[in-house]
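Participant: dropping a prediction and its sequence here:
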Amino acid sequence: MSSKNELDVYLFHRGEHKRAYEFMGAHSIPGGIIFRVWAPNARSVSVVGDFNSWNGRNHSMKRINAEGIWEVEIEGLSEGTIYKYAIEGQNGTIVNKSDPYAFYSEVRPNTASVIYPMKTYEWTDEKWIKRRDKLNHYENPMNIYEVHLGSWKRGGDGEFLNYREMADDLAKYVKNMAYTHVEIMPVGEYPLDASWGYQGTGYYSVTSRYGNPEDLKYFVDALHKKNIGVILDWVPGHFCKDTHGLYRFDGTPTYEYSWNLLGENYDWGTANFDLGRNEVRSFLISNALYWMREFHIDGLRIDAVANMIYLDYGKNGHPELRNEYGGNENLVAVEFLRRVNKAVLEEFPGNYVFAEESTAWPMVTKPDYVGGLGFTYKWNMGWMNDTLDYMSKDSLYKKWHHENITFSFVYAYAENYTLPLSHDEVVHGKKSLIDKMPGSYEEKFPNLRCLYGYMMGTPGKKLLFMGGEFGQFAEWKFDEGLDWHLLDYPKHKEMKRYVRDLNRFYKREKSLWEKDIHGDGFQWIDCLNHEESLISFIRRGKDKDEFLVGVFNFTPVERRGYKVGVPRFTVYEEVFNSDLKIYGGNTEKVREEIHPVREGWNDMKQHILIDVPPLSAVYYKGKFKRRG
């Protein structure tokens, strides 16, 4: 064994290998392919495929160390050869397994791995990468369009589009709609379409549903050329139990916890990764970096973090699931998350890692050296639940639930938050966003415009799932394209224009994002008007003259001559109004000038008098400088 290979083996078994995919798996050598796989409790391992009629007698692998790495060189094999590992367990049972480190796989329902040497791709996104690495993303706009690649659009006969076919259309669409990032649901190989990619088998294998690895690179490159970042959903907590996958890989728990109570995820029918096992850590940390190195992914959104950090998550507080100190925290998972976040941000300091974490676990976005988990952002699930609950109520009852729209501001700066209106909120009988809104067909649209306008003013980065931008009425369906035909109807066309203009407004106004993680970037004007279900607040930028006054009316009643305290005695102008006729509302045009009154109101020395449209989000700005 070469000295380099010895180092690979050493790092792999210590859980410190950050490029495990360059050593493990199938790789080209002069005249053929070398295969390596980790199967510590296997009695024997062979490589099988069409090339040997799926009989591994002549291609047995040699165990190269006591910790269970197996290796064989096979001459004459090349790119495109399909293969699996025939793994004999200690009981003599042989199971054919896909390669955990394969870069490509057969199109489902077939399950074999495909020899696919990583190719050199001619990237054209150098400007984007340089800009990304220099940018302080905390103090810049981040407005994310979440996409499921299999159902954004479909081909004429309902077939999947290729990554390349989607790339240019999606990049142009997202650019026009003024989003800053796209988040794509998992693209590692997975067997069941209905799992949306969250129950995987091939963590390094770009799903062949939509093309090959070079096609995915083209997709990312195309978005980067439009100055659109790409975030990838990543699932290091659990994996599916299909026979050809990671489950019981060598006949025993290998990638999953050995204790069934901890290793089995009964609610989801999956298995939980053993995040304390060194070889699993090398596998997963290398995988996180793989997507960033090889595919120029800008960020990862880690799915189901709560399932990882609580021993008894989904187990009804099982008394046996306790750590050495008696708590229910999964200490090895906590350490793993700190390691993976540190590894990502050390190598890619301009990138970001999001936690989809639904509990009150403290310091999720604080550094590991102060006891945090080290994420850059956390999805604000509390804001999402409270806000959607409030917005779905009839306006008559909102005054009794006013805290649902104000409470999230109490903890808005406890973490670096992202506000998610994601795919999870528009499936499984939860209704689409537009259909959650109360009232008739016509009344739902101003409610939704108000929600989006309020969301843009709330501290935190933004995320909206595809279809929400034009008011898709049906719940999301993973097996068909969005209802783009709705854009033939005026209300949906107006909604799309509204979201586009709102996104552009967000990007333009520094006060909506420059101090997203600083508490002095937000100030209440009035959070107590529950009787009229109306709130107002200030968002501030770094410049003392950079601020917006936002007023939000959550009822269908116009409030005429409404007093709003303002922080400076200057002329104000209305800079955004969700009730404009071009968006389907009733207001003809914005008010160009509003002069304040020197009378104290809302604990401020002056106020403005405004007419607040029904179900509206309206923003005002002081006229201190010439606006370009």
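Facilitator: Structure's in. What do you need?
Participant: from here on, just use CA atoms for contacts and neighbour counts.
Facilitator: Fine.
Participant: which residue ranges of the stretch 51-200 of the chain form helices?
Facilitator: Assignment of helices within the stretch 51-200 of the chain using DSSP state H, counting those that start in this stretch yields the ranges 126-134, 163-176.
Participant: for Val37, find the nearest of those helices.
Facilitator: With Cα to Cα, the closest approach to Val37 among these belongs to helix 163-176: 29.5 Å.
Participant: ok, back up a step: can you redo the helices of the stretch 51-200 of the chain as TSV with distance to Asn58?
Facilitator: Formatted as TSV, the helices of the stretch 51-200 of the chain follow (distance: least, Cα to Cα, whole Å):
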stretch	distance to Asn58
helix 126-134	47
helix 163-176	38
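Participant: please compare the first structure with the one that follows:
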Amino acid sequence: MATSTALDHDIYLFHQGNLRYAYQLLGAHFETQNGEEGIRFTVWAPHAVEVNVVGSFNDWDGSQHPMKKVNDNGIWSTFIPNLSTGTVYKYELLTPHGHLQLKADPYAFSSELRPNTASVTYPLHQYDWNDEEWMNQRKETNLYESPLSIYELHLGSWKNIEPEVFYNFREYANMIIPYVKDLGYTHIELLPVNEHPFDRSWGYQATGYYAVTSRYGTPDDFKYFVDQCHQHGIGVILDWVPGHFCKDEQGLRRFGGEPLYEYENPAKAEKTQWGTLTFDFGRNEVQSFLISNAIYWLKEFHLDGLRVDAVASMLYLSFGKEEGEWEPNEYGGPENLEAVAFIRKMNEAVFEEVPNVLMMAEESTSWPLVSAPTYVGGLGFNYKWNMGWMNDMLKYIEMDPIHRKYHHNLITFSLFYAFSENFVLPISHDEVVHGKKSLLNKMPGDYWQKFANLRAFLAFMYAHPGKKLLFMGTEFGQFDEWKDLEDLDFELMDYDSHASIKHYVGQLHQLYREHPALWEFDHQEEGFEWIDANNYEQSIVSFVRNSSCSRDQLVIVCNFTPVVYHDYKVGVPAEGVYEEVFTSDAVHFGGSGQLNGNLLHTSNVPWQGQNQHVSMTIPPLAVSFLKRTSTLEEDMS
């Protein structure tokens, strides 16, 4: 590797933990040296006594292509001429203990199809993007005051050729994009697509952090998927796992014979709950590796955001461990101070390099200011999953309606903290697997009531402050919980109830996207006002969603029992004429058809803290959306 001032500076930044594009320095790169085309291999392996490049091109004989040390901090490099795209390779490392290791390249862009584990050379910049319009528009979008509804999916079980045999990213693009667009989602969120050895880890236990999994194709195939999504107006978010990595021998574990990417102290390194290892967040080179990885996915693949998995497991040394299995920090607390500092550093780097993307934390504790900027003491994400809302609502909606009045606080408590963070309301894969049942099958009651409960739950979710996320299958009422080795039960849509739910989700999204009151002030207190939060006896709540235009205001009334109420008084914030613009009880959604077909004129009699009210029909297990269509004066003229 040629020496230059720029190269020396990159190496310096790498060892300082500040090289944000480390994947351009490390890994396998196509170059021309001394007039010869070939590949430069560069790896960080400070514990290794000797490092060689091996592959089919040299019969896996390490003596043929030894690497040379570039510096005393463990960077090794060599140039091998006449190698091309698709070259299969590994690093052969001689450890201080005299053992030979065969390791995949930590910075490889592609890998062999499992169960094979070698890295594969692949050029980084050959794809011709056609999403300029989307990317320019993204720069101008206010993420917080825009609709955001996410369809979370696992490619291999959305649809497959047969169990463990999958379609290509390009084929998935042609199938998924029209489906998601028809449903009205704004974004797709993919479970991890970096290389992982075990299908049933769903990508959350990785070996190749820079390698697009070969299960679904090449890096360019994945770029095509994202490109096509963007051309059809759909954003793409990727699940990303900087908290831990799996222990498979070809991976990062004991790279060069000693702990390197993981903590040296087993009490900090071991993720006993998952059988994985924690990154050493205090090691500078690991910081360069992870921060560069986040930027790599966002920049090179034009992704619109990362959902950062298991943030709580990074923040707490005690996460998933019993007393005596972890050691407190220097102040005696359970917080991993190095991880906290890393997370802040990572988010600062991401937003400086790739402005206006989504950095979403799946953080399950009450850690404060997760989605606040670092300069005010926050972690620097711009969104946090609202796990409290999710747990409360699922607990509530699974109850028989006769018991719900005793647990009314479960549907109201979230509004005490709804604006403390920028929240996403998630119903993710974790809630419909491992015996938890599908969302539809969580619902109590007979067949009709299950669907009515599901419609009411979804309508309440979309009316509640916060952005939205639903896992695949929910949109048509998957009865079985997520079967990760099989594809979705799309054949259920041959039945009216399931076809009606899919139609309902599409119409709910249309309502959501067309009414700024449902998203413009998601993170501001003025965007929400209770009308009646206290009617626990009838399990009815009503509230207002506001926007910057008062005429866009919506009144939402939710009934979580199967009882119909006629001439039910609901206080409204302004006098005039109200229209029911949406109800989950409509017949074409599978409901009972208890509609408010006539315009609702306000009565000038105070009610529920409002100066006027309307009398309406409250449908069973349903949510009604009312909008003021005219003032009283306009109606009389």
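Facilitator: Perfect, I can see it now. Keep in mind that this is a model prediction, so the values were computed, not measured.
Participant: that older thread, burial-wise, tell me which of the helices of the stretch 51-200 of the first structure comes out on top.
Facilitator: helix 163-176 (a mean of 18; mean count of other Cα atoms under 10 Å).
Participant: average offset of that one relative to the second structure?
Facilitator: For helix 163-176 of the first structure, the mean deviation from the second structure after alignment is 1.0 Å (mean Cα distance after the TM-score superposition for the first structure).
Participant: of all the helices of the stretch 51-200 of the first structure, which lies closest to Asn553 of the first structure?
Facilitator: Closest to Asn553 of the first structure of the helices of the stretch 51-200 of the first structure, according to Cα to Cα: helix 163-176, at 28.6 Å.
Participant: what's that closest one aligned against in the second structure?
Facilitator: Residues 169-182 of the second structure are matched to helix 163-176 of the first structure when aligned by TM-score structural alignment.
Participant: how far off centre is that stretch?
Facilitator: Centroid separation for stretch 169-182 of the second structure versus its chain: 18 Å, with Cα atoms, centre = their mean, to the nearest Å.
Participant: returning to that earlier point: out of the helices of the stretch 51-200 of the first structure, nearest to Lys477 of the first structure?
Facilitator: Closest among the helices of the stretch 51-200 of the first structure, using Cα to Cα: helix 163-176, at 18.0 Å.
Participant: tell me the helices and strands packed up against the closest one.
Facilitator: With contacts taken as 3 or more Cα pairs under 8 Å, 6 or more residues apart in numbering; DSSP states H and E, helix 163-176 of the first structure sits against helix 213-225.
Participant: which outside residues touch the very next helix or strand once past the helix it packs on?
Facilitator: The C-terminal neighbour of helix 213-225 of the first structure among helices and strands, as given by DSSP states H and E, is strand 229-234. For strand 229-234 of the first structure, contacts defined as Cα atoms under 8 Å, 6 or more residues apart in numbering pick out 180-187, 198, 220, 223-224, 288, 297-303.
Participant: identify the residue nearest Leu503 of the second structure in space, chain neighbours excluded?
Facilitator: Careful, residue 503 of the second structure is His and not Leu. Excluding its sequence neighbours, the residue lying closest to His503 of the second structure (Cα to Cα, 6 or more residues apart in numbering) is Phe589, at 7.0 Å.
Participant: how about that neighbour, what's its partner in the first structure?
Facilitator: Residue pairing (TM-score structural alignment): Phe589 of the second structure is matched to Tyr583 of the first structure.
Participant: I figured that match was touching Arg497, is that so?
Facilitator: Yes - Tyr583 of the first structure is within contact range of Arg497, at 6.8 Å (criterion: Cα atoms under 8 Å).
Participant: give me the more crowded residue out of the two.
Facilitator: Applying other Cα atoms under 10 Å to Tyr583 of the first structure and Arg497 shows that Tyr583 carries more neighbours, namely 24 against 18.
Participant: how much space between the more buried one and Asn55 of the first structure?
Facilitator: In this structure, Tyr583 of the first structure and Asn55 of the first structure are 65 Å apart, going by Cα to Cα, to the nearest Å.
Participant: cool, and Arg500 of the first structure?
Facilitator: Separation of Arg500 of the first structure from Asn55 of the first structure (Cα to Cα): 58 Å.
Participant: so between those two, which is more surrounded?
Facilitator: Arg500 (20 against 15).
Participant: list the contacts of whichever residue in the second structure pairs up with that one.
Facilitator: Aligned by TM-score structural alignment, Arg500 of the first structure pairs with Gly506 of the second structure. If you count contacts by Cα under 8 Å, 6+ apart, Gly506 of the second structure has them with 182-184.
Participant: okay then, goodbye and thanks.
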